[in-house]
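# Kindly generate the corresponding structure for this input.
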Amino acid sequence: MSHSIIHTEQAPAAIGPYSQAVRAGDTVYFSGQIPLDPATGALVDGDIATQTRRVFDNLAAVAQAAGGSLAQIVRVGIYVTDLANFAAVNAVMAEYFQQPYPARSTIEVAGLPKGAQVEVDAVMVLG
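Okay, here's the model as predicted:
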């Protein structure tokens, strides 16, 4: 099966040796997004809600570049540096997704690139 690389200027460029997303057949695998401003590449200032909104805006831009939308995401992986932010992340996610919600895991980690508080990766199925 062939695959194609997904890239958009509407989401931050990769900060390492990876692609924003890869499409294989009708499945799109998103790399983790942290709350970087696509225009500057800088981490956005603000609380966990502000950072989480930026992350989902970045994911939405990549989904659109792949020919889809957040509504077609079937799995989300959320990584936070403090599980005390679980409720705030849930509240923001509810602004971007409606039922039926994608499958999800939420994992506390010791640290994230550039000092981010949250990172999200995803899988989307088109068609």
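# only C-alpha atoms for contact and neighbour calcs from this point on.
Noted.
# Could I get the full set of strands for the protein?
In the chain, the segments counted as strands under DSSP state E are 3-6, 21-24, 27-33, 73-80, 103-108, 118-125.
# before we go on, could you also do this sequence so I can check it against the first one:
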Amino acid sequence: MGDIQRIFPKDTPTPRGPYSPAIRAGDFIFVSGQGPVDPATDTMSYGDIQHETRITLNNVKRILEAAGVAMTDVVKCSVFLRDGKDFAAMNEIYREFFGEQRPTRTTVAVAFADPTMKVEIDCIAYKPV
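Got it, this is the predicted structure:
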């Protein structure tokens, strides 16, 4: 396995803690959990679940692209929802980003440290170097 590369892309949200937005480890790219942070202002952009999911997945997409991969390279996603009742509405937006690609996924309802936030998504992509 090759070197571990920590990825801090421009035009993406600043990490809210001591972590890397993404790490390439060999052929895998691990993207840290992303939330509805507007990259232009680097502040949270709260709204309904579809609004927050779209912003979150656009952040994931930007980070993946900075790592040299695409949404089609994603093999696993974890979706965290503040309210499990938001599943269907979140899924509509999720489908826009992944279409028939359909990576594996786990979706759970959680309590966030930020009680206003509705969604967080992380993923793992695979692309041989």
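# follow-up on the earlier one: can you tell me which of the strands of structure 1 is nearest to Ala13 of structure 1?
strand 27-33 (9.9 Å; CA to CA).
# can you tell which of the strands of structure 1 is closest to Leu59 of structure 1?
strand 27-33 (6.8 Å).
# in the superposition, what's the average offset of that closest one relative to structure 2?
Between strand 27-33 of structure 1 and its aligned stretch in structure 2, the superposed structures give an average distance of 0.3 Å (mean CA distance after the TM-score superposition for structure 1).
# Name the residues that touch that strand?
When contacts are defined by CA atoms under 8 Å, 6 or more residues apart in numbering, strand 27-33 of structure 1 is touched by residues 18-23, 55, 58-59, 62, 66, 119-126.
# out of these, which are buried?
Buried subset of the contacts of strand 27-33 of structure 1 (neighbour count, 16 or more other CA atoms under 10 Å): 19-23, 55, 58-59, 62, 66, 119-125.
# Spatially nearest residue to Val123 of structure 1 (excluding sequence neighbours)?
Tyr29 (4.7 Å; CA to CA, 6 or more residues apart in numbering).
# quick check: longest helix of structure 2.
Assignment by DSSP state H gives helix 49-66 as the longest helix of structure 2.
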